[in-house]
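Participant: I would like to see how this sequence folds:
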Amino acid sequence: MIAALLQMTSGIDPQANARVIVDAVDEARAGGAAMLFTPEMAGLIDRDRTRAATAIVPEDQDRVLAAVRDAAARHGIWVHIGSLAVRRDDGRLANRGFVIDAGGDIRARYDKLHLFDVDLPTGESWRESASYAAGEGAVAVDTPLGRVGLSICYDLRFPGLYSALSDAGATILAVPAAFTVPTGRAHWETLLRARAIEAGAFVLAAAQVGTHQDGRVTYGHSLAIDPWGSVLRDMGEQAGLALVDIDPARVADVRARIPVLDHRRSIPEVAVVAS
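Facilitator: Coordinates of the predicted model:
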């Protein structure tokens, strides 16, 4: 089976971003891909909250989502939109991923569980929770490639989520992202390879890259990693599409050699021995 990874430099115009994704759907299908994976915030990256607010709408009004659903149906391909900024029924925002099937129907939704509230040594400060509400549950969905466990960007630093997803039968872990450059250089590949090894699963991580219209700079290096932790594809620092072969038998082989899922135990309460 073939998976396609889209590395993007999303901007402040959702319609322009939608065109990039729709073109990628066409290219992915022409390359024989069964499923396309896009980065986090594929439909809009804009730090200007006033300007962005006019483009963030409920999902049933989202033009990017509608365009991708139509393209998926026309080309008969599954698409994982890593995430879109959408407005919830309660008026708050969600960083929400979507899995769309080959008929254009939404098969799964996932709202980012862990929000990026950090102060980096470079002086960059991010407060995702100032705009977005955190999700409340993990999601895995059956696709032509296998069962895919959903996550988004900062979730990568919380291995318990991926343990839960692999325990639920996920053989592929999707990690769409818009990593900053400092954290990307330091941690991106290391964390992704660790998640693959711990779960004995493929990791497909489509990323944002380069300098965006709002001035943000993202790390890129979309990665496909096999269950042994080997990097199958690193897309570097250029936007574009990559095709990756996914062999489901590889998961069974690795898990048979090192059966970490069988050996997992619930951790009892920690006994703290004071000095």
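
Participant: rest of the way, CA atoms for contacts and neighbours
Facilitator: Noted.

Participant: The closest residue to residue 230 other than its chain neighbours: what's it in contact with?
Facilitator: Excluding the flanking residues, the one nearest residue 230 by C-alpha to C-alpha, 6 or more residues apart in numbering is residue 193, at 7.4 Å. Going by C-alpha atoms under 8 Å, 6 or more residues apart in numbering, residue 193 touches 203, 225, 229-231.

Participant: what about burial for these, which qualify?
Facilitator: Among the contacts of residue 193, the ones that count as buried by 16 or more other C-alpha atoms under 10 Å are 203, 225, 229, 231.

Participant: which residues touch the last one?
Facilitator: For residue 231, the residues meeting the contact criterion (C-alpha under 8 Å, 6+ apart) are 193, 223-225.

Participant: One more: the first one?
Facilitator: When contacts are counted by C-alpha under 8 Å, 6+ apart, residue 203 touches 172-175, 192-193, 195-196, 223-227.

Participant: just checking, what packs against the longest strand seen in the chain?
Facilitator: Counting residues, the longest strand found in the chain (DSSP state E) is strand 78-87. Helices and strands touching strand 78-87, by 3 or more C-alpha pairs under 8 Å, 6 or more residues apart in numbering; DSSP states H and E, are strand 35-37, helix 63-75, strand 93-100.

Participant: now the other sequence, so there's something to compare against:
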Amino acid sequence: MELVALQMTATDHWPTNQATIGRLLAQLPSQRPLLVLLPENAVVFGCRDAVLNNAETLNEGPIQAQFSQWAQEYGIWLVVGSMPTRIANSERFYASCLVYNEQGLQVSHYHKLHLFDVEVADAQGSYRESDTFAPGDELSLIDSPFGRLGLSICYDLRFPQLYSALREGGAEILLVPAAFTRVTGQAHWLPLLQARAIENQCYVVAAGLYGETGARQTWGHSVIIDPWGEIKACLPTGEGLVFSPVDSTQLAAIRRQMPVAQHARLSAVWRK
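Facilitator: Now for the predicted structure:
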């Protein structure tokens, strides 16, 4: 069983991104089963008009049909890091992670919980995702041939309580599609990912955008990390694939030898 993170440079033009994804999927290794994670904003990366023009109702539309076709054609579990989906009676959208099984069925989805409204010392300067997107309000776990998958998106990575909840729900593989900025990525990307792997004793698969799109500079460094925090594969720059097998025996051994989930005493109260 192989885990794959796909790294790409995205634009505000879906046909261009579609061609890039198709070219990289054609380079997949032959072994199956295979789980492939695409980055955040793999469908469209740009202004509100680009989002508006490419948003679809969940489980409907030609973009989602393309992902379903790819999953079926290649016989893979395909996780779309995020794409904009419509919200009834709202001018905002969800940033939605979509999961397709090898038959091309959309078997799960997750709407990004934490929105990136921050100031960053880069060419973009100010980020206000909440101007365009609304936050989700549900966690998402899905059983798969690779183990139980816990879904998240980019800025979620800074909120360890989310991953603790996914671990409590049985997560074994944490998926982190992202478009981390170059500034924040250089400072925090790998340390945060390794921390989430170590503290939750899970595999972490993180697929990042790379390169420059307008003023946006993204960090790349797509990576797969094992439950001991060891980096199994990483692609610092450029477009391509990183992959690593899942070792369920190692995961079970780590959890058995150091049962941190059973040792947690979060019911303790503050002394008055």
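
Participant: Tell me how the two chains score on TM-score.
Facilitator: Once superposed, the chains reach a TM-score of 0.93 (TM-score structural alignment, normalised by the length of structure 2), with 270 aligned residues with a C-alpha RMSD of 1.7 Å.

Participant: Of the contacts of residue 203 of structure 1, keep whichever come out buried.
Facilitator: For these, a burial check counting by 16+ other C-alpha under 10 Å picks out 172-175, 192-193, 195-196, 223-227.

Participant: Could you identify the most distant pair in those residues?
Facilitator: For those, with distances taken as C-alpha to C-alpha, the pair at the greatest spread is 175 and 227 (14.5 Å).

Participant: contacting residues for the residue positioned nearest the centre of structure 1?
Facilitator: Nearest to the geometric centre of structure 1 sits residue 176, at 2.0 Å (C-alpha atoms, centre = their mean). For residue 176 of structure 1, the contact set (C-alpha under 8 Å, 6+ apart) comprises 37-40, 82-83, 151-153, 204-207.

Participant: so which of those comes closest to residue 268 of structure 1?
Facilitator: Using C-alpha to C-alpha, those come closest to residue 268 of structure 1 at residue 151, 26.1 Å.

Participant: Contact partners for the closest one?
Facilitator: 110, 112-113, 138, 173-176.

Participant: can you list those in TSV and add distance to residue 125 of structure 1 and secondary structure?
Facilitator: Shown next, in TSV, are the contacts of residue 151 of structure 1 (distance: C-alpha to C-alpha, whole Å; DSSP: H, G, I helix; E, B strand; the rest coil):
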residue	distance to residue 125 of structure 1	secondary structure
110	25	strand
112	19	coil
113	19	coil
138	27	coil
173	28	strand
174	26	strand
175	22	coil
176	21	coil
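
Participant: Just give me the closest of the residues you listed to residue 14 of structure 1.
Facilitator: Using C-alpha to C-alpha, residue 176 comes nearest to residue 14 of structure 1 of these, at 17.9 Å.

Participant: Next SSE downstream of whatever helix or strand residue 254 of structure 1 lives in?
Facilitator: Using DSSP states H and E, residue 254 of structure 1 falls within helix 248-257. For helix 248-257 of structure 1, the succeeding helix or strand toward the C-terminus, using DSSP H and E, is helix 260-263.

Participant: how close does residue 25 of structure 2 get to residue 19 of structure 2?
Facilitator: Distance, residue 25 of structure 2 to residue 19 of structure 2, by C-alpha to C-alpha, to the nearest Å: 10 Å.
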